[in-house]
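K.L.:
What would the 3D arrangement of this be:
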Amino acid sequence: MATAEMPDHDRATHMFEGTGTVIAIDITAGKIGLDHGPVPALKWPAMRMAFKVGDDIDLSQFKKGDQVQFTLHKVEKGAYPIVELCEASGLEVVPRLCAPDGDQMPMPNTSGN
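P.N.:
Model prediction:
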């Protein structure tokens, strides 16, 4: 559901969804390694990458081999962090599958801390 704070068209300009398989988790560092499919909105091919995750994501809920869907948040500088992460039942992106219920979308801590 689009909100006044973040209509769907605004979300599309800075939130990018993809799917992948968990290949590594570093809870202490707040990072997850994914073997992800293409992310057409970013012109990314399928590849293996490590991503920083937002503070609101509990990595202890995931394990190697899990199929997941993720949402990346566009930032001015540096790597795009994952701000939404949930289990997925397949390789096709389901729009807003991981979006939280409620009026506001989570915004990442991009301070690098």
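
K.L.:
all contacts plus neighbour counts: C-alpha atoms, from now on.
P.N.:
Noted.

K.L.:
which residues in this protein form helices?
P.N.:
8-14 (DSSP state H).

K.L.:
would you list every one of the strands in it?
P.N.:
For the chain, the strands defined by DSSP state E occupy 15-26, 31-36, 47-52, 67-73, 82-87.

K.L.:
Among the ones you listed, show me which one is buried the most.
P.N.:
Of all these, strand 67-73 carries the top mean neighbour count, a mean of 23, counting by mean count of other Cα atoms under 10 Å.

K.L.:
quick one more, to check against the first:
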Amino acid sequence: MKTIVSAFVFSASLALLPGVTMADSHGMDGHQGMHGDQADGHMMNGQHQQMMRKVDGMGTVNKVMGDHHMINVTHEPIEAMGWPTMRMNFKTDQSVDLGSLKEGDQVRFVMEVDENNNYRIIEIEKQ
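P.N.:
Predicted coordinates for the structure are as follows:
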């Protein structure tokens, strides 16, 4: 019981930190990208447009998962997100063509990021 309460208190306290979402408290492995109704840029209730911003990144492709609209990239630091160099899975918009990418490719990408720091790649190109 003590462990369960401690985990709840820890997760709840993380949610109060500026810029930290509940998804972050479960581990940021890149799988948290846009979800559900948020994927089209709308809030869950669909009534209000979320503030979206575009963030650029550079990196090296580690794995392409085209069937899942995902790519694993080791990216350079992304100052706009406060991220150091990391290896991450990224969801991609369905319009993004991953077919020409392969392991080892150097890429430039653009993420669409909402006000809750949910993200997905909307553009990617080989360098």
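
K.L.:
What TM-score do the two superposed chains give?
P.N.:
Once superposed, chain against chain, the TM-score is 0.63 (TM-score structural alignment, normalised by the length of the first structure); 76 aligned residues with a Cα RMSD of 1.5 Å.

K.L.:
out of the strands of the first structure, which comes closest to residue 58 of the first structure?
P.N.:
Closest to residue 58 of the first structure of the strands of the first structure, according to Cα to Cα: strand 82-87, at 9.0 Å.

K.L.:
any idea of the angle the closest one forms with strand 67-73?
P.N.:
160 degrees (axes from the mean of the first three to the mean of the last three Cα atoms, to 10 degrees).

K.L.:
matching residues in the second structure for strand 82-87 of the first structure?
P.N.:
Mapped onto the second structure using TM-score structural alignment, strand 82-87 of the first structure covers residues 121-126.

K.L.:
So the equivalent of residue 53 of the first structure over in the second structure versus residue 9 of the second structure, what's the distance?
P.N.:
Under the alignment (TM-score structural alignment), residue 53 of the first structure pairs with residue 92 in the second structure. Distance, residue 92 of the second structure to residue 9 of the second structure, using Cα to Cα, to the nearest Å: 33 Å.

K.L.:
Look at the two and report which has more neighbours.
P.N.:
Comparing residue 92 of the second structure with residue 9 by other Cα atoms under 10 Å, the one with more neighbours is residue 92, at 26 against 12.

K.L.:
follow-up on the earlier one: give me the mean distance between the match of strand 82-87 of the first structure and the first structure.
P.N.:
On superposition with the first structure, the mean distance recorded for stretch 121-126 of the second structure (mean Cα distance after the TM-score superposition for the first structure) is 0.5 Å.
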